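Undergrad: here you go, sequence then predicted model.
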Amino acid sequence: MKRSAIKRRPLADTVLQTLEAEAKEYRESYGADRLYFIVASSGRKRWEVRYKKPSTGKWAWMGIGGYPDRSAKFARQEAQRIAQLVADGIDPVQQRRGDEAHPFSEAAEAWYRDKQDRGRAEKTLRGIRYWLDNDALPALGAQPVDKISRGDCARLQEAIEKRGAFNTAEKSRTWLNQVFGRAIAMGHTENNPASNLADIAAQPPQEQRYPHLMEPELPDFLRALEQSPSKLVVRTAAWMVVRTASRPGMVRWAEWSEIDGNVWRVPAAKMKMRRDHVVPLPDQVVADLEALRPMTGRSRYLFPGEGAVTPVISDMAINTAFARIGYRRRMTGHGSRHTASTLLREHGWPKDHVEAQLAHKEAGVAGVYNQANYLEHRRRMMQWYSDYLDALARGISDEDKAVFKQRIEQG
C-alpha cells in the first residue's frame, strides 16, 4: 500500500507488511513510544527509535533491527527499554558500543553481503572485493567503526590517488559513505567520517579518449594483427574485440555456455547497463571460436588464464597484443569500439543499429530495448564490417567498394 493510504496508528501488521517503497527512503511514525518504521528505496524495512541524548538534550536516532525479523511487538518493547535508559540518564547508543565493538571489517563485510543479496553485477562485485581486500580492510579493517576518523579516511583516499588510481579513489568515496551509512542505520556509529572527502580529492589528469585508428590506418594494423606473435587464446580474443566492437572486459569473461551458434548472449549481470545483451557473431569470429574450441572448450571461459589467481586472460592481454605488433598507445581494445563506431557511421549505417551493437543505453522508453528488434539488422551490419576489414587488409578495390556500398543500401 502507499503510505498516503495510512488511516490510523499504531500501524497494523498488514500495513507494515504491505507498505511500498518509493524513490527515496522514508520514515513513518509507528504511532507509539517514539518508534519509527523506515522503508528504503530497495524495499528493505527496519525500525528506529528517536530519543534525546542525556548528555546534550539533542535528538538522536537508534536503529533496533530490520523488519520482519524484528516484529512490531519486539520493537515496542525495545523502544520502551530505550526510553527507560534515557530516563535513567544512560545513552543507549553509548551503552551498545560498550557492550559490543563493531570493527570496520565487520561493517564492510555486512555491506558487501547486502550488495551480493541485491544482485549487483559480477564485475561490480569483483571491483568492490578488490577494493576491500587491497585498500579498505588493510587500512581500516581492525579499527572499531565508531573510532575511525576523517583523517583515517583521507589517508586511505590519498594512498589510492598516489598510485594514480583516480577512478578507484572516486568509487572508494562512494563505497565508504555507504559502509558508514549502513553502520549508522544499524546503530554502530553516529558519524560518517567519509563525508566531504571529495572536497580534498586530488584532481585527476585530464582524461584522454582511448587511442584508436581511423580507416586509412586500418590496413597496416589488420595485416600486422594477422601476423601477431601472441598466443592463440589472446589473438582470438583480440580479433573478437575488433570484429564485434564489444567491450574487452566482456570478451575476456565470455563463457562457452553463452555462445549459441552465431549468437553470443551476455547476461545482464555482466553488463555495464545491467541488461541482457545479444551480440551477432560474424562468420570470421565463429570460425575463430571453432578453431579455439579444441584448446579451451573444456574450460568455462573462452579465454582462460594460465594460473589459479586469474580465471581469464588479464585485462592487459589484448592491449599488449596490439603493442607487440607496433601499436602501443595507437590502438587499444576500447579504442576498437571508437574505430567501429566511426567507420560504420561514416559509411551510412543507422545510428540506432550502431548504438545497439555497442550496448549503449538509449534514453526514455526506447531504452527498454530496441536491441532485439535490431538483431537481424546488426547481424548484417557486423558481417559487412568484418568483411570490410578483410577487404581493407588485402587491399580494397573500387569494385569492392561498390559491392560494399550496395550491401549497405540493401540493409
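TA: Sure thing, it's come through.

Undergrad: CA atoms for contacts and neighbours, from now on please.
TA: Noted.

Undergrad: now the strands for the stretch 1-150 of the chain?
TA: Using DSSP state E, counting those that start in this stretch, the strands assigned to the stretch 1-150 of the chain run over residues 26-29, 35-39, 45-52, 59-67.

Undergrad: cool, the stretch 201-350 of the chain as well?
TA: Using DSSP E, counting those that start in this stretch, the strands of the stretch 201-350 of the chain run over 259-260, 263-266, 277-280.

Undergrad: give me whichever of the ones you listed is most buried.
TA: Mean neighbours per residue, mean count of other C-alpha atoms under 10 Å, is largest over those for strand 277-280, with a mean of 21.

Undergrad: who does it touch, helix- and strand-wise?
TA: strand 263-266, helix 375-394 (3 or more C-alpha pairs under 8 Å, 6 or more residues apart in numbering; DSSP states H and E).

Undergrad: can I get these in CSV including distance to Ala359?
TA: CSV is the format used below for the helices and strands packed on strand 277-280 (distance: least, C-alpha to C-alpha, whole Å):
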stretch, distance to Ala359
strand 263-266, 11
helix 375-394, 12
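
Undergrad: Ser299 is nearest to which of the ones you listed?
TA: Across these, Ser299 has its closest neighbour in strand 263-266 (16.8 Å, C-alpha to C-alpha).

Undergrad: what residues does that closest one touch?
TA: Outside strand 263-266, the residues that touch it by C-alpha atoms under 8 Å, 6 or more residues apart in numbering are 254, 258-259, 276-281.

Undergrad: ok so, going back, kindly reformat the strands of the stretch 1-150 of the chain as TSV containing mean neighbour count and distance to Arg329.
TA: Shown next, in TSV, are those (neighbours: other C-alpha atoms under 10 Å; distance: least, C-alpha to C-alpha, whole Å):
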stretch	mean neighbour count	distance to Arg329
strand 26-29	15	50
strand 35-39	23	50
strand 45-52	22	50
strand 59-67	17	52
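
Undergrad: include distance to Arg379 when you put those into a markdown table, please.
TA: Listed next are the strands of the stretch 1-150 of the chain as a markdown table, based on distance: least, C-alpha to C-alpha, whole Å:
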| stretch | distance to Arg379 |
| --- | --- |
| strand 26-29 | 47 |
| strand 35-39 | 45 |
| strand 45-52 | 46 |
| strand 59-67 | 49 |
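
Undergrad: out of those, which is closest to Tyr374?
TA: For Tyr374, the closest of the strands of the stretch 1-150 of the chain is strand 35-39, at 39.7 Å, according to C-alpha to C-alpha.

Undergrad: packing partners of the closest one?
TA: Applying 3+ C-alpha pairs under 8 Å, 6+ apart, we find strand 35-39 packed against strand 26-29, strand 45-52, helix 72-87.

Undergrad: again, 7 Å this time
TA: For strand 35-39, the contact count by 3 or more C-alpha pairs under 7 Å, 6 or more residues apart in numbering; DSSP states H and E identifies strand 26-29, strand 45-52 as packing neighbours.

Undergrad: try this one next to it:
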Amino acid sequence: MARKTTPLSDAEIRSAKTKDKLYSLYDGEGLELRISAAGNKSWLFRYVRPHVKKSNYIKIGSYPETSLAQARKARAEYRELIAKEIDPQKWLDAKNDRIRNEISSTLAEVAEQWFAIKFTKVTPRHAANIKTTFTMHLFPTLGNWPVNELTAPVVIRELKPLEAAGKHETVTRACQRMNELMTWCVNTGIIQHNPLAGIKAAFIAAQSTHMPTIKPEQLPELMRTLHYAQIRIVTRCLIEWQLHTMVRPSEAARTRWCEIDIENMLWTIPPERMKQKREHQVPLTEQTLALLDYMRPISSKSEFLFPADRNLGKSACSETANRALRRMGYAGILVSHGLRALASTTLNEQGFDHDVIEAALAHQDKNQVRSAYNRATYIERRRKLMEWWSNHIEEAATGKMIISGKAGLKVV
C-alpha cells in the first residue's frame, strides 16, 4: 500500500532548518519544497512527462515569495494539463516564448519584418508609399509600442489629427495597412488576435475624386496651347505619346525602345509595368510612328524613349507631364491621367464599342473569362479605334502641324 503524504503547513515550512546537504519536504501529488545547505527554499513540481514517461521537475518559485497556497495552485494547473496528456514543461515554454515575443515585438520591429515579405509582392513605388505611411504617420508615436498593446482606441487617437486636417485618404490607407500588418502578426504567432479590425468605421470615409480632365470640345484648345508652350521638346512628345496611346502617365514616361515593334506597329508593355500586372499591347498609328521617328535622333542612345533631362540612363518622371500642364495653365483643370478620361469620353460619344474602349485603356474586366477573350480578339478592332483617335487628335490641332502630324514634322 502506497504511503500517504501528510500535507505541509506554513508553520512547518517556516521552521524548517538547513542541513549539511540538500533535502526536501513533501506536500503530496508531486509538490515538494527543496531546502539547500545555504538555506534557500524552492518549490518544485515533480511529474512523469506524458508520452515519453520520463520523470521531470518544474520550478514553481522560491519561498517565501511564492506561498504554499500559490505553489498548490500551480500544482493543480499542472496536474490538470497532465490529465489532458499535455506536458506542463512544453506548455510553459510555449507560454514564455509567446510572452517574450509580445514584449519584444514593437510596431517598428514587426513592420520591418512584414516589409521584407510584403515588398517582394508589390512595385517599388507601392512599397515606398507603404513605408511612408508608417514612417510619417505611425512610427513617430506608435513605433516603440509592443504590438500586443496596440488597441483600436490607441490607434484611432493617433490618426484623428489627420482626419481633422482633411486627409481622409491618408487615414484610409493607414487603417488598411495597419490591419494588413496586424493580420500578418496573427498568422505568424506574434499576437493572438487583431484588435484593429474595423477601425476605419471610426473615421469619415474618403470621398472618391475623379482626375481633372477637359471636355472633348476643348481638345483643339489643348492642342493649340501645347503647340505654343515653352516646354522641353521631350516633354511635348511625352504628352502627345500619352494622349495618342491612352496609357497611364507612368507607363508612358517609362516607355522603352525595346518594347516597340515597328514592323507590326505594336507597343507591348510588360506586366511588371502595368497596374493590373498583365501585359498590354497598344496598336500604333501613323502619327505615333512619326513621333517615334522624331524622337529617334534625340533618345536612340538611351534605353528609354523619353529619357530624363540630365541622365540618359533614366526615364522621364511620371510627373513630368503634370508639371508641364500646370505651367501651361491647366492647374486644377487637367492632369496627365485625365487624358485617358478625355479619350474615353470622346470615343464613347462617337459610338465605339465600350468593351473595345475598356480594352484599349487596359481596364480590368471583372469577368475573368470574358477578359481573356477580349484581350485575345480585340486587337484588330482596337487598331481601328486607335487610328480614328489619332486622326481626331491631329484634326483638333486646327490645321497647325503638331509634332506627330503624319504629313510632316516640324519643331514647335
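TA: Arrived safely. Here the structure is a predicted model, which is why all the values come from computation and not from measurement.

Undergrad: circling back to that earlier point, widest-spaced pair of the contacts of strand 263-266 of structure 1?
TA: Using C-alpha to C-alpha, the contacts of strand 263-266 of structure 1 span at most 16.0 Å, a distance reached by Asp276 and Leu281.

Undergrad: look at the two and report which has more neighbours.
TA: Using other C-alpha atoms under 10 Å as the criterion, Asp276 of structure 1 and Leu281 rank with Leu281 on top: 23 against 15.

Undergrad: isn't the more buried one up against Ile259?
TA: No - using C-alpha atoms under 7 Å, Leu281 of structure 1 is not in contact with Ile259; the gap is 9.2 Å.

Undergrad: can you report how many residues neighbour Ala321 of structure 1?
TA: The number of residues packed near Ala321 of structure 1 is 23, by other C-alpha under 10 Å.

Undergrad: identify the residue nearest the alignment partner in structure 2 of Trp349 of structure 1 in space, chain neighbours excluded?
TA: In structure 2, the residue paired with Trp349 of structure 1 according to TM-score structural alignment is Phe352. Spatially, and ignoring its direct neighbours in sequence, Phe352 of structure 2 is nearest to Leu385 (7.5 Å; C-alpha to C-alpha, 6 or more residues apart in numbering).

Undergrad: just Arg173 of structure 2 next, same as before
TA: Using C-alpha to C-alpha, 6+ apart, the closest residue to Arg173 of structure 2 is Thr133 (7.6 Å).

Undergrad: give the aligned equivalent of the one you found in structure 1.
TA: So Thr133 of structure 2 corresponds to Trp131, using TM-score structural alignment.

Undergrad: contact partners of stretch 231-248 of structure 1?
TA: By C-alpha atoms under 7 Å, 6 or more residues apart in numbering, the surrounding residues in contact with stretch 231-248 of structure 1 are 251-252, 281, 285, 288, 303, 317-318, 333-334, 336-337, 340, 358, 382, 386.

Undergrad: at 8 Å what do you get?
TA: Applying C-alpha under 8 Å, 6+ apart, the external contacts of stretch 231-248 of structure 1 come out as 228, 251-252, 279-282, 285, 288-289, 292, 303-304, 313, 315, 317-318, 321, 333-334, 336-337, 340, 357-358, 382, 385-386.

Undergrad: buried subset of those residues?
TA: Among the contacts of stretch 231-248 of structure 1, those scoring as buried are 228, 251-252, 279-282, 285, 288-289, 292, 303-304, 313, 317-318, 321, 333-334, 336-337, 340, 357-358, 382, 385-386 (criterion: 16 or more other C-alpha atoms under 10 Å).

Undergrad: how about the residue nearest in space to the middle of structure 2, what does it touch?
TA: Of all residues in structure 2, the one closest to the mean position by C-alpha atoms, centre = their mean is Ile130, 5.4 Å from it. Going by C-alpha under 8 Å, 6+ apart, Ile130 of structure 2 touches Arg177.

Undergrad: let's see it at 7 Å
TA: Counting by C-alpha under 7 Å, 6+ apart, Ile130 of structure 2 makes contact with nothing.

Undergrad: which stretches of the stretch 151-300 of structure 1 form helices?
TA: Along the stretch 151-300 of structure 1, counting by DSSP state H, counting those that start in this stretch, helices occupy 166-185, 218-226, 232-244, 248-252, 283-296.

Undergrad: that older thread, count the residues that sit near the match of Trp349 of structure 1.
TA: 15.

Undergrad: got it, and Gln287 of structure 2?
TA: With other C-alpha under 10 Å as criterion, Gln287 of structure 2 counts 24.

Undergrad: Asn96 of structure 2 too?
TA: By other C-alpha under 10 Å, the residues close to Asn96 of structure 2 number 12.

Undergrad: against Lys131 of structure 2, how distant is it?
TA: Separation of Asn96 of structure 2 from Lys131 of structure 2 (C-alpha to C-alpha, to the nearest Å): 31 Å.

Undergrad: do the same with Ala343 of structure 2
TA: 34 Å.

Undergrad: how many neighbours does the aligned residue in structure 1 for Pro271 of structure 2 have?
TA: Aligning on TM-score structural alignment places Pro271 of structure 2 opposite Ala268 in structure 1. By other C-alpha under 10 Å, the residues close to Ala268 of structure 1 number 15.

Undergrad: what sits against Ala268 of structure 1?
TA: Residues in contact with Ala268 of structure 1 (C-alpha under 7 Å, 6+ apart) are 274-277.

Undergrad: element containing His353 of structure 1?
TA: Element membership for His353 of structure 1, per DSSP states H and E: helix 351-357.

Undergrad: by how much does that helix deviate from structure 2 on average?
TA: In this overlay with structure 2, the average offset of helix 351-357 of structure 1 from its partner residues is 1.1 Å by mean C-alpha distance after the TM-score superposition for structure 1.

Undergrad: give the buried residues for that helix.
TA: For helix 351-357 of structure 1, by 16+ other C-alpha under 10 Å, it's 353-354, 356-357.

Undergrad: can you list those in TSV and add distance to Ser29 of structure 1?
TA: What follows is the buried residues of helix 351-357 of structure 1, written out as TSV (distance: C-alpha to C-alpha, whole Å):
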residue	distance to Ser29 of structure 1
His353	51
Val354	51
Ala356	47
Gln357	49
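
Undergrad: and those, which two are the farthest apart?
TA: For the buried residues of helix 351-357 of structure 1, the farthest-apart pair by C-alpha to C-alpha is His353 and Gln357; their separation is 6.3 Å.
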